[in-house]
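Visitor: With the sequence up front, the predicted model follows.
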Amino acid sequence: MTLSLAPAVHATATDTGMVLLDENSGRYWQLNPTGALILHALLDGHSADDAARQLLARHPQLDPAQAGRDVTALIENLLDSQLVAS
């Protein structure tokens, strides 16, 4: 699944991760460094499995199954919030 930011959503890197602003609603979401890493990977065209592998490379102490669940949960939340499109 290839993801892209929704047309009215803008992303800005911060010292603590990333902020997403939805211009249509005026709402913003803050992603921690882990969420930012995952979203960057997905926006760069990597698969969910690739994003989980990147997460594990940065945090080798994580359980691989949990890393996959975390990536899936973030994708679902981003889609549900209409911040990204597939």
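Guide: Cool, the structure landed.

Visitor: drop to CA atoms for contacts and neighbour counts, all remaining ones
Guide: Fine.

Visitor: quick one: Leu20 and Leu5 touch, right?
Guide: No. When contacts are counted by Cα atoms under 8 Å, Leu20 is not listed as touching Leu5 (9.2 Å).

Visitor: The structure to be compared is supplied as follows:
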Amino acid sequence: MRKKILIFGATGYLGRFMVQASIAMGHLTYAYTRPLKPGTNSDKDTKVKTVQDFKAMGGELDDHEKLVGILRQVEIVISTVAEYPG
């Protein structure tokens, strides 16, 4: 059964695999990421590329209104956001 899924932390190590697997399984998948800009950090550049790939697959959530609208529609929310010790 096709589900509507929202994945937070989509450019992280686990998140990008979750997005790819969800799409491969035929689910309508939304990927939420924090805004990223190209820089000198190769990890950041990799995340920028990942976001570009997700956008090419069909979507983006870059503002509050879009996010709220999607939250009202999805059936499943997955968080792959890493916890960093402070």
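Guide: Structure's in. What do you need? The structure presented is a predicted model; accordingly, all values stated were derived computationally and were not measured.

Visitor: Just the TM-score for the two chains, thanks.
Guide: Comparing the chains after superposition, counting by TM-score structural alignment, normalised by the length of the first structure, produces a TM-score of 0.31; 39 aligned residues with a Cα RMSD of 3.2 Å.

Visitor: Figure out the helix or strand that Lys44 of the second structure lives in.
Guide: Lys44 of the second structure belongs to helix 42-57 when elements are defined using DSSP states H and E.

Visitor: next one: Ala67 of the first structure
Guide: helix 64-80.

Visitor: Please apply the same query to Tyr28 of the first structure.
Guide: strand 27-31.

Visitor: Packing partners of that strand?
Guide: Secondary-structure packing of strand 27-31 of the first structure (3 or more Cα pairs under 8 Å, 6 or more residues apart in numbering; DSSP states H and E): strand 17-22.

Visitor: what helices or strands is the strand it packs on leaning on?
Guide: Packed next to strand 17-22 of the first structure, using 3+ Cα pairs under 8 Å, 6+ apart, are strand 9-14, strand 27-31, helix 33-43.

Visitor: Just send those back as CSV, with mean neighbour count and distance to Asp49 of the first structure too.
Guide: Compiled in CSV, those are given as follows (neighbours: other Cα atoms under 10 Å; distance: least, Cα to Cα, whole Å):
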stretch, mean neighbour count, distance to Asp49 of the first structure
strand 9-14, 14, 22
strand 27-31, 15, 19
helix 33-43, 19, 10
